[in-house]
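Novice: okay, structure incoming, though there's no sequence with it:
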């Protein structure tokens, strides 16, 4: 039997989130047939898991242009572009209609177990580039299938692989044993059962990005509403604290993102949370029904009842083990993209425009896009993913002029350009690093004039400019 003609095969898109569905819309505009494979039961399954969190980008910034063009004939009405959706709004009012418009091109309950070249494992060179991709799929009903593809766009994100509490990048000692008291998501305190878990208790929040800001503000709301019940928080930062720890504030070109940092500062200033800096968790111990966090330097914090770990996310590369990827050894991002997004040098407002060339790999025809393209780097914005897939779709279709015409202007954070070298003294940091290392317990000064409840979160909460 002759091998299938590669150009007649579909492009398989892994993940029916915002970036994956946008990729399908752009491919269709180029006359290329997409097939979107989604592990969850519905499009936007990961977004739905943080449906209670409000984005700090407006509707005008989280709707892809090609997707909007695909939706227009269906009678879809774009929400007010100046308003801020929640994750649930984004999923229900945009992602679900978009998946419906794509129809049978989206398969749910379809988990990608592996990607390779037909008849070639990763060590075989002969004839490799002429072989189609083969994608091994496991369906929710127990079926398995292998699909052929001309190209693969991995937009599976990083939601299923959150970072651990441990300061070394490994799970802290005792972290798994304490799983019943540890969560890696911003809790939905409007849910009565979840609210009861944190009300009147002391909670540790580990992390220093937008998700941590959100959790702190929500816990402060809870403390205000349940005044006198003893709801408190301790905010644990692996680095030090400086003027830009809370983001850009009023200087942020995304106002809701700036307000989020101010809300977190208010939670600390008003005494709803203590901040412990320079604390890198080594162990989580159980004592008398509570948890005690122990640092690498031996310091021990007062017992807490719950721990919220918001230290960012990392890509799952396990199902790509037979593909030849070119990844930066630190960030696990494509080598062409990594220098542009290195958090030691850049915030999301200083990332240069990039497209298919920066996202390419030694294995031609495969692209990691969206959150996954950033590897372990934080501060990804939806508009970045949309521009990525616009360029990638054009490249796959052979329109290199369009693919290379990459234009992207991101809103400035209002903070320094990068996160700073991890332990470099403030006077020695080059490039304007924003996180000082001195370990201490911090109580800030005058309360910020912002409602603690006025919170928002970035598109897929992964941490802010200065990762945890």
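Specialist: It's in. None of these values were measured; they are calculated from a predicted model. Numbering: from 1, shown residues only.
Novice: all contacts plus neighbour counts: C-alpha atoms, from now on.
Specialist: Fine.
Novice: ok, residue 11 to residue 98 distance?
Specialist: Residue 11 is 18 Å from residue 98, where distance means CA to CA, to the nearest Å.
Novice: what are the ranges of the helices in this structure?
Specialist: Taking DSSP state H, the helices of the chain run over residues 18-29, 45-48, 65-71, 87-90, 96-102, 192-198, 210-225, 255-269, 338-341, 382-396, 400-404.
Novice: go through these and name the closest to residue 115.
Specialist: helix 18-29 (16.7 Å; CA to CA).
Novice: now the angle between helix 382-396 and the closest one, please.
Specialist: Angle between the axes of helix 18-29 and helix 382-396 is 30 degrees (criterion: axes from the mean of the first three to the mean of the last three CA atoms, to 10 degrees).
Novice: by contact count, what packs against helix 18-29?
Specialist: Packed against helix 18-29 by the contact rule (3 or more CA pairs under 8 Å, 6 or more residues apart in numbering; DSSP states H and E) you find strand 11-14, strand 34-38, helix 65-71, helix 96-102, helix 382-396.
Novice: try 7 Å
Specialist: The elements that helix 18-29 packs onto, with contact taken as 3 or more CA pairs under 7 Å, 6 or more residues apart in numbering; DSSP states H and E, are helix 65-71, helix 382-396.
Novice: list of residues touching it?
Specialist: 13-14, 33-34, 44, 64, 66-67, 70, 95, 99, 155, 370, 385-386, 389-390, 393 (CA atoms under 7 Å, 6 or more residues apart in numbering).
Novice: and what of stretch 36-50?
Specialist: Outside stretch 36-50, the residues within contact range by CA under 7 Å, 6+ apart are 12-18, 87-88, 91, 95-96, 99, 105-111, 159.
Novice: how long is that stretch from one end to the other?
Specialist: Stretch 36-50: ends 22 Å apart by CA to CA.
Novice: can you give me the buried ones in it?
Specialist: With burial defined by 16 or more other CA atoms under 10 Å, the residues of stretch 36-50 counted as buried are 36-40, 42-48, 50.
Novice: presented hereafter is structure B, for comparison with structure A:
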């Protein structure tokens, strides 16, 4: 009998999973709360991707598209989210139309007739996926489940894991990466806009704001130094990602973006303008506040499944040490698959951005490799599931205890130039001195020759 694999989410990872399921002779059931494929991607359609098309198209999906007469985009070009939808996800969705069930929000996944506690017969009982949507309440059976619902709809709040007083429901606060120079330009143009966060979403939004005449962008960076936020620069093998940090450093250095380091949001007061209050007492008056502090997975509908999660990152425990931002320094996240993503619930997997939990380092190519391996495991091809077929580009980012500097390919090594200290030769040296050390050991601002050869 043909196995049915329920795929939750019709984004790039979910659709790739469906292509692999069909390639293996199984039946996909694709469920998504949106009314079209790529529902979440459309929300960040204005955002350029760090990786070029070569890293953003799944092999099984490409084969399916080519059989339908699709012409692949230039593999070296860099798509936006909208390009990803228009040139890839929509054509792929058309080839998968018979298996797509849109406008269906998943509210619960369980084993049919068996609660979370019961052992007997668990591994052979079908999954029951409950949905709500335009068709009303529905129940769908499947032999395996891949949760690729992502994290976009679950942005982190502005506090340390919790909303701060005055934050919830504030009309002048937005989350993630709003389209400040496109659809939402009128809201932000000519305003004083603060962006809280230190990741790529925050940096990208600040760069976009800096290009708006009359707009004053302020960077509320929670870290005491910007070295980690600005990334690996020239050491990053994804050139567009490295360039983002380089551009940001230039804008901060020139004063185009005002920087407030060590800013931990403690409260929001007032409305227009609002006052962002830091834990150390600083008060910043702005017209708009963008909170770009990352995302977290929605685990509520998985409560009746036996799901194992790392207590900090909310990702599969075996994956946690590979992606933990507290531990990682200069290097790649090793490709991984079914073995690292397995849960105590047989034939249940979380893939894509959601598999990373609260960790921020996900690349789309990683998700494609995940679902290739997962589907092979569901099909019983354990040799293919264990084989890794992806080499990820290095980030060149230095972080974690005992900071080690990135091995750079140009004199702009160690995370690039120092931004706030005249006595630091590079970003890594700045971090070390800010933390009380004598430096990173690669030179001083008075010894540029040593700095050029560092790390």
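Specialist: Received, thanks. Computed from a predicted model, the values in this text were never measured in an experiment.
Novice: returning to that earlier point: closest one to residue 224 of structure 1 among the helices and strands packed on helix 18-29 of structure 1?
Specialist: helix 382-396 (32.9 Å).
Novice: for residue 420 of structure 2, grab the count of nearby residues.
Specialist: For residue 420 of structure 2, the neighbour count with other CA atoms under 10 Å is 16.
Novice: repeat that for residue 14 of structure 1.
Specialist: Neighbourhood size, residue 14 of structure 1 [other CA under 10 Å]: 27.
Novice: my guess is it meets residue 155, correct?
Specialist: Yes: counting by CA atoms under 7 Å, residue 14 of structure 1 does reach residue 155; the two are 5.3 Å apart.
Novice: which non-adjacent residue is nearest the counterpart of residue 240 of structure 2 in structure 1?
Specialist: Aligning on TM-score structural alignment places residue 240 of structure 2 opposite residue 256 in structure 1. Leaving aside its sequence neighbours, residue 256 of structure 1 sits nearest to residue 56 (CA to CA, 6 or more residues apart in numbering; 4.8 Å).
Novice: mind telling me what that neighbour corresponds to in structure 2?
Specialist: Taking TM-score structural alignment, the alignment pairs residue 56 of structure 1 with residue 50 from structure 2.
Novice: surely its match touches residue 242?
Specialist: No: taking contacts as CA under 7 Å, residue 50 of structure 2 lies outside contact range of residue 242: 8.6 Å.
Novice: neighbour count: these two, which is higher?
Specialist: Per other CA under 10 Å, whichever of residue 50 of structure 2 and residue 242 has more neighbours is residue 242, with 23 against 19.
Novice: so who does that one touch?
Specialist: 231-234, 236.
Novice: how does it look with 10 Å?
Specialist: 50, 230-236, 395-397, 415-416 (CA atoms under 10 Å, 6 or more residues apart in numbering).
Novice: which of those residues has the most neighbours?
Specialist: That'd be residue 232 among the contacts of residue 242 of structure 2, by other CA under 10 Å, with 34 neighbours.
Novice: how close does the equivalent of residue 370 of structure 1 over in structure 2 get to residue 162 of structure 2?
Specialist: Here residue 370 of structure 1 is matched to residue 352 in structure 2, going by TM-score structural alignment. For residue 352 of structure 2, the distance to residue 162 of structure 2 (CA to CA) stands at 25 Å.
Novice: the more surrounded of those two?
Specialist: residue 352 (28 against 10).
Novice: circling back to that earlier point, distance of the residue nearest to residue 256 of structure 1 from residue 253 of structure 1?
Specialist: 11 Å.
Novice: just give me the match in structure 2 for residue 18 of structure 1.
Specialist: Match for residue 18 of structure 1 (TM-score structural alignment): residue 12.
Novice: what about its match, how many residues nearby?
Specialist: 28.
Novice: try the one 4 residues further on
Specialist: Applying other CA under 10 Å, we find 25 residues neighbouring residue 16 of structure 2.
Novice: same deal with residue 173 of structure 1?
Specialist: Using other CA under 10 Å, residue 173 of structure 1 has 17 neighbouring residues.
Novice: map it onto structure 2.
Specialist: Using TM-score structural alignment, the equivalent of residue 173 of structure 1 in structure 2 is residue 165.
Novice: quick one: contacts for its match?
Specialist: Per CA under 10 Å, 6+ apart, neighbours of residue 165 of structure 2: 158-159, 265-269.
Novice: recalculate using a threshold of 7 Å.
Specialist: 267-268.
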